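Participant: One predicted model, sequence on top.
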Amino acid sequence: MHRPSSAETEVAAELAEVRPDLAARYAAALPGARTAVLTRLWRALAHEPLPWVAGRERGRDGLLLRLSDGRRLSGPPADPYATGGYVTRLRLDEASYGDPAALVTALSVPHGTSFAAELGHSVASSALSRAARDPLPHEWPVHDWEWEQRIVDGHPFHPNCRSRPGFSVAEQLAYGPEHGPVVRLGLVPVRARECLVSGVWPAELRDGERLLVPVHPWQAEHVLKRPRDPFEAGVDAHPLMSLRTLAVPGGPHLKTALSARLTSSVRDISVYSIGMSATLSEFAQTLAARTDGLLHITRTLGAATAHSPDLAAVVRESPAVYAREGERVVPVAALATTALPRSAPWLAAFAGLALTVGLRLLELGVALEAHGQNLLVVLAADGSPVRLVYRDLADIRVSPQRLARHGVPLPELTGRIVTDDEPALRRKLFGSLVAGALAGTAGSGAALREALAAAVPLLPRTADLAALRGEPLPAKALTLMRLSPDAPGDHWAALPNPLLTEVF
């Protein structure tokens, strides 16, 4: 019999206060939410370089993990590219676990207590998202934000796919994109001379000598401690899948600071990224021009910060501006909510388009972080993929040596974004695009293998393509990162290359 986690119980109690009509649906959604999170956790346990996993033994019936303390953890075969919830229970020695938080607690690994709490939040929030969401309509969305609101379960591979600690049930319902709210952003006035501004700050967000900085209401209440006064002359907008970025109807997208931990990261906006935004945006247009019209990169219209990651905003054009008559611009993460990926020819065509663009830019010297949130696909009227749109340049990587080799002028960039490390460049692209966007769209190792096998032979032969074809596939070790607070930054796993093996 399942004993509810503290997070499940807390959400149920809050739900009884603010939305009692959802209580029964929430309770019914909990088992599926546990399975979804447990499946993501099993992928991590099976494939990430966790220091307390001493060995792995794969057999026809499943996978056995030998832990460093002598215990054994077993479960079904672990497809690292599967997105469906298929792991209902795992066995630790003689005990069986269907709750990911309870399993991590029983593992008693370093930093496991806080991670288990986050898994409990992920399960509870996932159940809340599923409970509050009606079945998807047959018609495709009209507005760009409606595509993003179709994504109910969050990150396809992260066990913390819906972890939102610090958000009450009322706040999740009010701000979570899957709940379809309209969010009133505050406008905090700051003297222009006290701000760092990159690009051109819009006139409609100015008041004389002051800038009006859009602020998320959660940030205003919990971080800035000014929950009411900035909202009388605010902006109504629709939250996108990142939660902190919102679409203004008929206008731009506003990226706001949100100093809360969502999945892996605290969502503030660094002063560094604000300072680089205009340079990167201009540079990105020169890159897009070299893709023969296959890629658009959204422009940053303006960015500003009061020299604080807690009070900053970016104004970015909507990807929808790149749709021609009859076309739709769809975030890759939302493709799984359509029937398109279930067609092998469509999936192969999409993989070919995405790899052509990604590898061409990598050869030039730029590695995109092309996961399902940053990468969008332009669909023709018949649903075929014709072009790509990329947004949010904050985490790309730029290689001065590669740019110089191709005669591309190097912009004035500094910091972590600049590197000539070839493994780092390839990890950035392959980990986000192949192990992320393409795998999440395919939904299984078998479907991903079929799409890559059809697309890869048609691509130009480069050293990067050879690495993609012949080496393990890099992916961020998301669970290891959450269990390594003393070693910040990205950690990586080497996944079985679907072009080399059928055994997962």
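Facilitator: Arrived safely, thanks for sending. For clarity, every value in this text was computed on a predicted model and none was experimentally measured.

Participant: Please make it C-alpha for all contacts and neighbour counts, starting now.
Facilitator: Fine.

Participant: can you count the residues close to residue 49?
Facilitator: Residue 49: 17 surrounding residues under other CA atoms under 10 Å.

Participant: Next up, the contacts around it.
Facilitator: When the contact criterion is CA atoms under 8 Å, 6 or more residues apart in numbering, the partners of residue 49 are 477, 480, 492, 493.

Participant: quick one, helices of the stretch 1-150 of the chain?
Facilitator: When secondary structure is read from DSSP state H, counting those that start in this stretch, the stretch 1-150 of the chain shows helices at 6-18, 23-47, 100-107, 112-132, 144-149.

Participant: And here is the other one:
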Amino acid sequence: MHRPPTTEARVAEELAAVRPALLPRYTAELPGARAAVLTRLWRALAHEPLPWITGRVRGAHSLALRLADGRTLHGPHADPYATSAYVTGVRLDRERQVDPAALMTALAVPHGASFAAELADSVASLALSRAGADHPKEWPGQDWEWEQRVTDGHPYHPGCRARPGFSVAEQLAYGPEHRPVVRLGTVPVPAADCLVSGDWPEELRDGARLLVPVHPWQADHVLKRSYGPWHPARPLLSLRTLALPGGAHVKTALSVRLTSSVRDISAYSVQAAAPLTALGEELTARTDGLLHFTRTLGAVSAHSPDLAALLRESPEVYTGPGERVLPVAALATTGLPDAPAWMAAFTRLALTVGLRLLDLGVALEAHGQNLLVVLAADGTPRRLVYRDLADIRISPARLTRHGIVPPALTGRLVNDDETVLRRKLFGSLVAGALAGTAGSAAALGAALSAAVPDLADGPGLRALREGPLPAKALTLMRLSPGTPGDQWTALPNPMS
């Protein structure tokens, strides 16, 4: 019986047709990519509240997971903060599993088949990303060059590089790690049919029409319409956000599932852009110059999440002579976090800012993509830059208590619940950006222990110090398509 080719084989076939010189490197990267995704999956199995795992038995040298169907899954102890691919195989009863997609298929749990397909895509795309990586050792001079150095995507999500819907040719043409130049286009829409927030530039106006920037993948696959040529641009970490000539960044709609979410732009996000920019300016004044927010210059929606765009400042606006700004996700490429003193200083800076804003009433989604650090010429972390306010949480009660007028917003961004606010900040900043930069529970614990004594005491700091760390249950969310919103797990506190 003829079987369809595996995802890895299909990618190899496409690569042989469009970039044959890259095929040997892709093949060589596959085992490491499988281990990287398997490590992320094993972390989830060990630490997330998955309903079909009925018990976890920690032995002296290994971990055993009891499954609801009576089988047992054996593997190494799972460091919830490790970023190295240390899991090369696990054992399901007596059968060794080295492929995360095959393991998920063998587990035979609800919605596991679709998730297995995502894992297979993640492995193949990750191998392709690593195969195409060829970065100079010198530090980049442009902000977008830093973003191209990150090959692996989310440090803890098993779907870290899943790009279903993208052919190999499209990954090479649009993925930032492949260093392409993307020719953006514009689609004309009557101004009367558009929702606009902020100032939409004259360059993107044509009489009574507004020109909405569009990603070529979106135009070809979703809009299925022609578009006028616009600027060449460099894709950033989020792939759908690109750096324009002259420095500004444009966030485009990309209606395809990447990692976990479909990356369109809601009307809510467009409406919120201007008041959030104003809030960011108010908050900057409350952080003693340690944090800047990139301003949204203008946002537009053709009343469709599939046709919308935002224009933002480049983070480079907030650098001085000799300074560099880079996303936290790119710090691992610098070697700086390997020095405990540097990691402690960065942790101290990040927590000072994050906890101060939490007290004021704003919980940042401060993961490694949204949070950037400004480095002095010698690598010292000076201050932070935050971009993309579309998923923060705002407490009107706390803002009012501190004399800040809450923005005129309702909906998902607004929440006074203390648990929601702490989960947002701690889950993204501590269990995300700081953990991913430190690379292990031991290194994260050391950095936190060195930084925490220097921080101002308060309820947020006490909660961070005393309790487990909240983190998004990323695999549970992918296996629970009928449950909207975030789901959470509690990770061991690395300071314990």
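Facilitator: Structure's in. What do you need? Source: prediction; values computed, not measured.

Participant: Just send the contacts of residue 49 of structure 1 back as a markdown table, with distance to residue 139 of structure 1 and neighbour count too.
Facilitator: As requested, these are arranged in a markdown table below (distance: CA to CA, whole Å; neighbours: other CA atoms under 10 Å):
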| residue | distance to residue 139 of structure 1 | neighbour count |
| --- | --- | --- |
| 477 | 37 | 20 |
| 480 | 40 | 20 |
| 492 | 39 | 17 |
| 493 | 39 | 20 |
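
Participant: would you list the residues you listed in CSV and tack on distance to residue 470 of structure 1 and secondary structure?
Facilitator: Rendered in CSV, the data for these read as follows (distance: CA to CA, whole Å; DSSP: H, G, I helix; E, B strand; the rest coil):
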residue, distance to residue 470 of structure 1, secondary structure
477, 20, coil
480, 25, helix
492, 18, strand
493, 16, strand
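
Participant: so which of the residues you listed comes closest to residue 421 of structure 1?
Facilitator: Relative to residue 421 of structure 1, the closest of these is residue 492; by CA to CA it sits at 15.0 Å.

Participant: Just confirm that closest one contacts residue 474, I think it does.
Facilitator: Yes. Counting by CA atoms under 8 Å, residue 492 of structure 1 does reach residue 474; the two are 6.5 Å apart.

Participant: Residue 492 of structure 2 matches what in structure 1?
Facilitator: If you follow residue 492 of structure 2 across to structure 1 using TM-score structural alignment, you land on residue 496.

Participant: What ranges does the stretch 101-250 of structure 2 have for its strands?
Facilitator: Listed from the start of the chain, the stretch 101-250 of structure 2 has strands (DSSP state E, counting those that start in this stretch) covering 182-190, 195-198, 205-206, 209-214, 228-235, 241-243, 249-252.

Participant: Include mean neighbour count and distance to residue 113 of structure 2 when you put those into JSON lines, please.
Facilitator: Converted to JSON lines, the strands of the stretch 101-250 of structure 2 look like this (neighbours: other CA atoms under 10 Å; distance: least, CA to CA, whole Å):
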{"stretch": "strand 182-190", "mean neighbour count": "19", "distance to residue 113 of structure 2": "34"}
{"stretch": "strand 195-198", "mean neighbour count": "20", "distance to residue 113 of structure 2": "40"}
{"stretch": "strand 205-206", "mean neighbour count": "14", "distance to residue 113 of structure 2": "47"}
{"stretch": "strand 209-214", "mean neighbour count": "24", "distance to residue 113 of structure 2": "33"}
{"stretch": "strand 228-235", "mean neighbour count": "18", "distance to residue 113 of structure 2": "31"}
{"stretch": "strand 241-243", "mean neighbour count": "25", "distance to residue 113 of structure 2": "31"}
{"stretch": "strand 249-252", "mean neighbour count": "26", "distance to residue 113 of structure 2": "31"}
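
Participant: okay, the ones you listed in a markdown table with distance to residue 26 of structure 2 next?
Facilitator: Putting these into a markdown table (distance: least, CA to CA, whole Å) gives the following:
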| stretch | distance to residue 26 of structure 2 |
| --- | --- |
| strand 182-190 | 23 |
| strand 195-198 | 44 |
| strand 205-206 | 44 |
| strand 209-214 | 30 |
| strand 228-235 | 22 |
| strand 241-243 | 26 |
| strand 249-252 | 29 |
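
Participant: Of all the ones you listed, which one is nearest residue 36 of structure 2?
Facilitator: Closest approach to residue 36 of structure 2 among these is made by strand 228-235 (23.8 Å; CA to CA).
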